[in-house]
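Asks: model this:
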Amino acid sequence: MKTKLAAIILAAGAGERMQGRKKPLIPLYDKPMIMVLLEHLRACDAVEDVVVVLGCHAAACQAELPRNVETVINREWRKGKTGSFQRGLRAVLDWADGVFACPVDCPRVPCRVYHELAAAFPPGDAILVPTHGGVHGHPPLIPARFFSNYLRLAPDAPLDSVQHDPNTTVRYVEVSSPEVLDDFNTPADLPSA
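Replies: As a prediction, the model looks like this:
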């Protein structure tokens, strides 16, 4: 039976370090950043389905997204990224064997990275974290056996709290794509056109 993997796009925060710009809607390759990420995920057959978690800029983002995209609104987005991840996780609990946690500010990860992580996924006993040059990147691939650990966290807990728990097995998967290290938090972080 094929492993069913979901992707959760985390796009609920205010992106305060972007100096008033709506981070998910910042143009990247002539498209909003959120669309670049969504298109990469939808083109990847390692990803069964995508859930987009919105919050601060929900209405503006929904106007840019195709109507057939599953969105979840986190009205309590101020509490933190973990609360947003929990909302997305609840949307896939019934069917997903694992989830990619995809921050909107890491939109350029190529499909081959998702395939490499999916290939390393069985038997689903460890959280997989892509690395490039030994540096940890995004997105982690989280097996269903850890979903309850994430759901028990406080919404404002660091999202990587489960990874740092001594009872959690984490495997690092070295990939050739430096895009896993993207972290577009400020205007200076954005690639030049």
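
Asks: hey, let's count contacts and neighbours off CA atoms from now on
Replies: OK.

Asks: Distance of the spatially most central residue of the chain relative to Q19?
Replies: The structure's the chain has its C-alpha centroid closest to C102; by C-alpha atoms, centre = their mean the separation is 1.1 Å. Here the criterion is C-alpha to C-alpha, to the nearest Å. By it, C102 lies 22 Å from Q19.

Asks: hey, where'd the strands end up in the protein?
Replies: Here the chain has its strands, by DSSP state E, at 5-11, 27-28, 31-32, 49-54, 70-73, 98-103, 127-132, 135-136, 141-143, 170-174.

Asks: residues in contact with stretch 68-87?
Replies: Contacts of stretch 68-87 with the rest of the structure, by C-alpha atoms under 8 Å, 6 or more residues apart in numbering, involve 8, 10, 12-13, 50-56, 58, 88, 91, 101, 150-151, 153-159.

Asks: And it, what's buried?
Replies: By neighbour count on 16 or more other C-alpha atoms under 10 Å, the buried set for stretch 68-87 is 71-74, 77-78, 80-87.

Asks: what's the longest helix in the chain?
Replies: helix 81-92 (DSSP state H).

Asks: Report the angle between that helix and strand 49-54.
Replies: Here helix 81-92 runs at 140 degrees with respect to strand 49-54, directions being taken by axes from the mean of the first three to the mean of the last three C-alpha atoms, to 10 degrees.

Asks: Another for comparison:
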Amino acid sequence: MSGLAGIVLAAGISSRFGADNKLLADYGGQAMVRGVVEAALAADLEPVIVVTGHEADDVRQALSGLDVDFAHNADFATGQAGSLKTGIAAVPQACTGAMILLADMPAVNVAIINRLVGEFADEACIVVPRHEGKRGNPVILGRGTFAGLEKTSGDRGARNLLAGDNVRMIDIDTDAVLRDFDTPESLQDH
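Replies: Next up, the predicted model:
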């Protein structure tokens, strides 16, 4: 194993998607969140931790039967940073880092995940996918960078950590690392 945990951020309200929870929307014949979690489980990540928040019971139901750990972010409405901190707090001490996967990016597949895992060097390392010059997701944070997350708030996620010399930008030949689904129209266009 890689020594990396997988953290799937699945707590958001998805307000731009309308009344429905986009993570429960159909993508490839199943709930979008389930496809992301299945890719994480099939990749070189262990354990896979799913951070819930908005409609937590429905998200858990969509993932029934999968071997995942859950961490609940009661303050999910304050933005992604709280969910990121909740997930990081659940990472076992034995893990050298964690890959942060967004539950609304179902086009990120096992091959992409394992390519990024293969680029992870050490606990001080951050691995970021890039497509045509644009930073994408998922991102790997080495354990040595976890403390830097204390300064994050709102929807900023880990962006404040991505400017150091320890960041490895990895070119990926697909826009899957950039594509999320924020509206019902974007989902229809996939």
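
Asks: Tell me where the second structure has helices.
Replies: Taking DSSP H as the criterion, the second structure carries its helices at 32-42, 56-62, 80-89, 110-118, 184-188.

Asks: for those, which one sits closest to L161 of the second structure?
Replies: L161 of the second structure lies closest, by C-alpha to C-alpha, to one member of those: helix 80-89, at 12.4 Å.

Asks: Now that closest one on the first structure. Mean distance?
Replies: Plainly put, helix 80-89 of the second structure ends up 0.7 Å away from its match in the first structure on average once the two are laid over each other (mean C-alpha distance after the TM-score superposition for the first structure).

Asks: hang on, the earlier thing: adding distance to A118 of the first structure as columns, could you present the strands of the first structure in a markdown table?
Replies: Written out in a markdown table, the entries for the strands of the first structure read as follows (distance: least, C-alpha to C-alpha, whole Å):
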| stretch | distance to A118 of the first structure |
| --- | --- |
| strand 5-11 | 8 |
| strand 27-28 | 26 |
| strand 31-32 | 27 |
| strand 49-54 | 14 |
| strand 70-73 | 22 |
| strand 98-103 | 9 |
| strand 127-132 | 9 |
| strand 135-136 | 17 |
| strand 141-143 | 8 |
| strand 170-174 | 11 |
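
Asks: any idea how far Q19 of the first structure is from I26 of the first structure?
Replies: 12 Å.

Asks: Of those two, which one has the most company?
Replies: When Q19 of the first structure is set against I26 and neighbours are counted by other C-alpha atoms under 10 Å, the residue ahead is I26, at 18 against 11.

Asks: chain center to stretch 125-133 of the first structure: distance?
Replies: Between the mean C-alpha point of stretch 125-133 of the first structure and the mean C-alpha point of its chain there is a distance of 14 Å (C-alpha atoms, centre = their mean, to the nearest Å).

Asks: could you redo the buried residues of stretch 68-87 of the first structure as JSON lines and give each row distance to R145 of the first structure?
Replies: Listed next are the buried residues of stretch 68-87 of the first structure as JSON lines, based on distance: C-alpha to C-alpha, whole Å:
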{"residue": "T71", "distance to R145 of the first structure": "24"}
{"residue": "V72", "distance to R145 of the first structure": "22"}
{"residue": "I73", "distance to R145 of the first structure": "25"}
{"residue": "N74", "distance to R145 of the first structure": "24"}
{"residue": "W77", "distance to R145 of the first structure": "25"}
{"residue": "R78", "distance to R145 of the first structure": "27"}
{"residue": "G80", "distance to R145 of the first structure": "23"}
{"residue": "K81", "distance to R145 of the first structure": "20"}
{"residue": "T82", "distance to R145 of the first structure": "17"}
{"residue": "G83", "distance to R145 of the first structure": "19"}
{"residue": "S84", "distance to R145 of the first structure": "19"}
{"residue": "F85", "distance to R145 of the first structure": "16"}
{"residue": "Q86", "distance to R145 of the first structure": "15"}
{"residue": "R87", "distance to R145 of the first structure": "17"}
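
Asks: Out of those residues, which is nearest to H40 of the first structure?
Replies: Taking C-alpha to C-alpha as the measure, T71 is the one of the buried residues of stretch 68-87 of the first structure closest to H40 of the first structure, at 16.9 Å.
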